[in-house]
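Novice: Take this sequence and fold it.
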Amino acid sequence: MKKFCKLMVDNMAVLVLLIAVLAIAYPPSLTWVGPWVSIMLGIVMFGMGMTLKFDDFRMLAKRPWEIFLGALAQFTIMPAAAYLLVKVFNLPPELAIGVVLVGTCPGGTASNVIAYLAKGDVALSVAMTMTTTLLAPIVTPTITWLLAGAWVDISLTKMMISIAQMVLAPVILGLLMNEFCGGFVKKVTPVLPLVSVVTIVLLVGGVVALSASKLLTHGLLIAGVVVCHNALGLICGYAFGKLFRLTEPKVRSLSIEVGMQNSGLAASLALMYFSPAAAIPGAIFSVWHNISGSIVANYYNRKDAANEEVVPAKTV
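Specialist: Predicted structure coming up:
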């Protein structure tokens, strides 16, 4: 089972691509996912909560400055980059709101894995994900309203409640489950990554199926915007960390945390409050940031290997 789970997790990007192809080729096969999107996202966040303990929150008190910088970078760089790209590419409102939603969402849980692979500060990555997730019910709707309120009608209060229900409540429930039913959680922990992968894959497939016609028309354009958005997050996040003279492992974690979004939340909110087309950026981001994250981790590992090479000095 462990080998099967690892195989599924390692090949999540491939699975997402395959289900996206199926969704485009035959949309009815996955349109049934639509009404279940919010529940699926809740399952993923519940799984995240089950990996946390109350002791983890002590980290917030021990490293307030670094975590503050991470949250600040997360909720300024990505929203600003989203707004810039929307203007540069002159996207129509239904697609523009989707890009902005991706930018205003908290960091994704996959960032913690990528931070580990990139030899970053994993504890800081987890703390930043936890912090931005807890802030999301207030910050995400507020920034979305400020940036996109002129394009579409946004119900600020309703969106706050939805994010609290889909993200905050499941995380807290998972945390309580881990704290008070640790034995059970320990038994099911090995299959949690598999549950998350299957849920995310289905979520992306459902979004693609519901917006297949729009995706065929605007797919390449949105893919280009998503790649640029992700790259800006990774590069600017790295520069932000260097600006404040953080150590290399911390800078790597900050960069990855900023560049990798909870795009599943963005897609879910788009389907709930706007249109299937608005969910396209979130769906594509879900695929791409896992690919780019792997590339970045590989780059850092190669860089470290090159730096560790010792060239013997010549004796005279």
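Novice: Please count neighbours and contacts with C-alpha atoms only from this point.
Specialist: Will do.
Novice: can you give me the offset of the host helix or strand of Ile280 from its chain's centre?
Specialist: Assigning secondary structure by DSSP states H and E places Ile280 in helix 280-308. The gap between where helix 280-308 is centred and where its chain is centred comes out at 13 Å by C-alpha atoms, centre = their mean, to the nearest Å.
Novice: Report all helices and strands that it contacts.
Specialist: Secondary-structure packing of helix 280-308 (3 or more C-alpha pairs under 8 Å, 6 or more residues apart in numbering; DSSP states H and E): helix 12-25, helix 93-104, helix 110-117, helix 192-210, helix 212-243, helix 263-273.
Novice: Would you do the same for the sequence below? I want to compare the two.
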Amino acid sequence: MQCCRMSTRGTSFVSGGVWGGGSGRRVLCGKSASAWCTGERGRWADAAVRRQRQVVPGGRCWASPRSPLTGRSVHMRAASAGVGGMVSAASLAVQVRRLAALFVDLFPVWCMAASYAALKRPEIFLRSAFFSAPNGVSIGLSLIMLSMGATMTWADVGRCIGWRSEEVAEREPEPVATTTSVMVRRAVLLNLVVCFVVMPLVAYLLASTVMTSPRLLSSLLGTQAKARAGSAATTAAANKALRSSIITGMVLLGSVSGGQASNLCTYIAGGDVALSVAMTTVTTLLVTVALPLVTKLLLGAAVPVDAFKLAASTARVVLAPVAIGVAVNTFVLRTATARMAVRPWLPVIGILATLYTIAAALSPVSATVLSAVGEVPIVLAVIGFHIVGGLLGYYAAKEMPGMRRNELTARTVSIEAMFKSPALSFLLASKHFDGTWVLVPSAISLVVLAPLAAAYSVVLRRMGSSPLSSTLGTAPSLPTMRPFASNPVRRPSVRSDALTVGTKRVRPQPATASPMVAAPPRILHPRVLVFFRGAPNPVTVMKPDLRAFLLKMRKMRGMQVEKIEEI
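Specialist: The predicted structure is shown next:
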């Protein structure tokens, strides 16, 4: 067995972490307190010692029932027991982290369970002062935003609001795969267009075609339509009123801002949390202007929104918890070890807060929601509305010029477009319109949106763990490989003897009498040109080595990739 080394002068052993000497050529082995070693050179190969001292093999071990070093063996057994305790504690921590990851992966299941419990047994939650508090939903949303703020830094906040000082830029350069400040502004603008232009139109089209077909309206009216069959005018008026109510409810659902729980889904999906918070804040503040305008154009009647109350609620529910979370991440969790220890539990806290919010929001309106969920065509139309919004946001962010096909931005915009705020639309519908059917789309969305968005975020999370997706996310600007026929051998390209950024020499190369000449590209080994911002010449990199090269460049200050071209 190769586990220890012996000293030529005698036995070397550890007693309480101190090296000592003996008269024999035997020493306790690190495997157990009764294993002995011999050899030309040896050392006690305990697991704690192996981390700091290299163990060189050169001895043989055998088991001894009793150690002649009785006084020393007690300390050695204690040291071995301490090492075993550390190993068991480490394995326990790993198992706990795995349980936390499994809990996050089962996020859709927990959402469906909370919705079912709140709808079937609402009295359990209504009798509890913890769930029936007047501000219960606001408290749950604040906890979600607090847990998401703890994953952010002040650099993320500055990047999203467009402020980035020269000192911060020099100390923390923006990575290649990160959403830059310019991309943030474009992504926020794209999200505004999707939220207040595209989604209301999608909702109006679905409501006016699928959800208000004559056959569906007659089935919804039921016995009332049969009782009034003698009067065609009365039946037509009832159909028109029902159709108008459903269209109004869907347009309200499509015109409201994004929900705060979208930030948690963005974090689980591996998106840009800071960008998600910025999008949620901007859409929530602009809904006071956009919602009356959209409802006036599509419905003919403007729905007023109290701008001051909505801004105060946004500051209290979104901005203040995020600021507290960022401060905790900056001043309390100072070291990387502390942040890594806390990070697996932040989505768990957010999921628990989401389940509390679902129970607190659904239990008071369980009767209305249950009557609405029974209409299968309307339920399918609402589910399709959210799915279409997510897909449109994803592909619009991927194909938008200047976005570099960034995977983080695409996931963030997709979840923001999918995750509307049904609680706000339900409140506005109940306050400004009469009738039960106006509440039906928002009530259905309260039930189906949380499990749907949770399942979508978990799917994106699983996609992000695959090698292909991680490679594309690392180099999002890499174009697709062209066929071999369109990849002819070109003349050699000349590059300088050093890679410079501005006036700074970053990566010097061996001095030569003439400039270095890159070998012509080969068909079986295609190459790419990597252009750095401020650098006079590009760098030629083999395509299989591109990812490792970009990861190495991320660690260098001032190195920011501008574009990548295939040779």
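Novice: re the thing from before, dump the helices and strands packed on helix 280-308 of structure 1 to TSV, plus distance to Lys158 of structure 1 and mean neighbour count.
Specialist: Listed next are these as TSV, based on distance: least, C-alpha to C-alpha, whole Å; neighbours: other C-alpha atoms under 10 Å:
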stretch	distance to Lys158 of structure 1	mean neighbour count
helix 12-25	30	19
helix 93-104	15	28
helix 110-117	27	22
helix 192-210	21	24
helix 212-243	27	19
helix 263-273	9	26
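Novice: Relative to Val139 of structure 1, which of those helices is closest?
Specialist: The closest of these to Val139 of structure 1 is helix 93-104. By C-alpha to C-alpha, the value is 7.7 Å.
Novice: Mean deviation, the closest one versus structure 2?
Specialist: On superposition with structure 2, the mean distance recorded for helix 93-104 of structure 1 (mean C-alpha distance after the TM-score superposition for structure 1) is 4.3 Å.
Novice: Can you classify Leu52 of structure 1 by secondary structure?
Specialist: Secondary structure assignment for Leu52 of structure 1 (DSSP: H, G, I helix; E, B strand; the rest coil): coil.
Novice: now it: how far from Glu179 of structure 1?
Specialist: 8 Å (C-alpha to C-alpha, to the nearest Å).
Novice: same thing with Val126 of structure 1?
Specialist: For Val126 of structure 1, the distance to Glu179 of structure 1 under the criterion C-alpha to C-alpha works out to 17 Å.
Novice: between these two, who's got more neighbours?
Specialist: Val126 (23 against 17; other C-alpha atoms under 10 Å).
Novice: sorry, back to before: residues that sit against both of Leu52 and Glu179 of structure 1, list them.
Specialist: Counting by C-alpha atoms under 8 Å, 6 or more residues apart in numbering, Leu52 of structure 1 and Glu179 have no contacts in common.
Novice: Is Leu285 of structure 2 in contact with Ala312, as I believe?
Specialist: No. Contact criterion C-alpha atoms under 8 Å: Leu285 of structure 2 and Ala312 do not qualify, at 9.7 Å.
Novice: neighbour count winner among those two?
Specialist: Ranked by neighbour count (other C-alpha under 10 Å), Leu285 of structure 2 and Ala312 place Leu285 first, with 19 against 13.
Novice: quick one: what helix or strand has the more buried one in it?
Specialist: Secondary structure assigned from DSSP H and E places Leu285 of structure 2 in helix 273-299.
Novice: Tell me the buried residues in that helix?
Specialist: By neighbour count on 16 or more other C-alpha atoms under 10 Å, the buried set for helix 273-299 of structure 2 is 273-288, 290-295, 299.
Novice: on that earlier part again, quick one: which of the helices and strands packed on helix 280-308 of structure 1 is nearest Pro64 of structure 1?
Specialist: With C-alpha to C-alpha as the criterion, Pro64 of structure 1 lies closest to helix 212-243 of these, at 14.8 Å.
Novice: name the helices or strands packed onto the helix or strand just after that closest one?
Specialist: Helices and strands here follow DSSP H and E; after helix 212-243 of structure 1, the next one along the chain is helix 248-259. Counting contacts by 3+ C-alpha pairs under 8 Å, 6+ apart, helix 248-259 of structure 1 packs against helix 64-89, helix 110-117, helix 122-148, helix 212-243.
Novice: which residues sit against helix 248-259 of structure 1?
Specialist: 70, 73-74, 77-78, 107-108, 111-112, 114-115, 118-122, 124-125, 128-129, 229-238, 241-242, 289, 293.
Novice: Name the residues of that helix that are buried.
Specialist: Applying a neighbour-count criterion of 16+ other C-alpha under 10 Å, one finds 249-259 buried in helix 248-259 of structure 1.
Novice: ok, of the residues you listed, which one's closest to Ala209 of structure 1?
Specialist: When the buried residues of helix 248-259 of structure 1 are compared against Ala209 of structure 1 (criterion: C-alpha to C-alpha), the nearest one is Gly259, at 25.9 Å.
Novice: What's that closest one aligned with over in structure 2?
Specialist: When the two structures are superposed using TM-score structural alignment, Gly259 of structure 1 falls opposite Ser414 in structure 2.
Novice: Quick check: the residue mapped onto Tyr394 of structure 2 from structure 1 vs Met128 of structure 1, distance?
Specialist: Under the alignment defined by TM-score structural alignment, Tyr394 of structure 2 corresponds to Gly237 in structure 1. Computed with C-alpha to C-alpha, the distance linking Gly237 of structure 1 and Met128 of structure 1 is 13 Å.
Novice: Same question for Thr199 of structure 1.
Specialist: According to C-alpha to C-alpha, Thr199 of structure 1 and Met128 of structure 1 sit 23 Å apart.
Novice: and what of Leu269 of structure 1?
Specialist: Look at Leu269 of structure 1 and Met128 of structure 1: by C-alpha to C-alpha, they are 22 Å apart.
Novice: and what of Phe75 of structure 1?
Specialist: Relative to Met128 of structure 1, Phe75 of structure 1 is positioned 11 Å away (C-alpha to C-alpha).
Novice: Then Ala73 of structure 1?
Specialist: For Ala73 of structure 1, the distance to Met128 of structure 1 under the criterion C-alpha to C-alpha works out to 10 Å.
Novice: neighbours around Asn298 of structure 1, how many?
Specialist: By other C-alpha under 10 Å, the residues close to Asn298 of structure 1 number 15.
Novice: residues contacting Leu271 of structure 1?
Specialist: 34, 207, 278-279.
Novice: returning to what we had before: pull up the aligned stretch in structure 1 for the helix or strand following the helix holding Leu285 of structure 2.
Specialist: Counting by DSSP H and E, the next helix or strand C-terminal to helix 273-299 of structure 2 is helix 307-314. Residues 156-163 of structure 1 are where helix 307-314 of structure 2 aligns, with TM-score structural alignment as the criterion.
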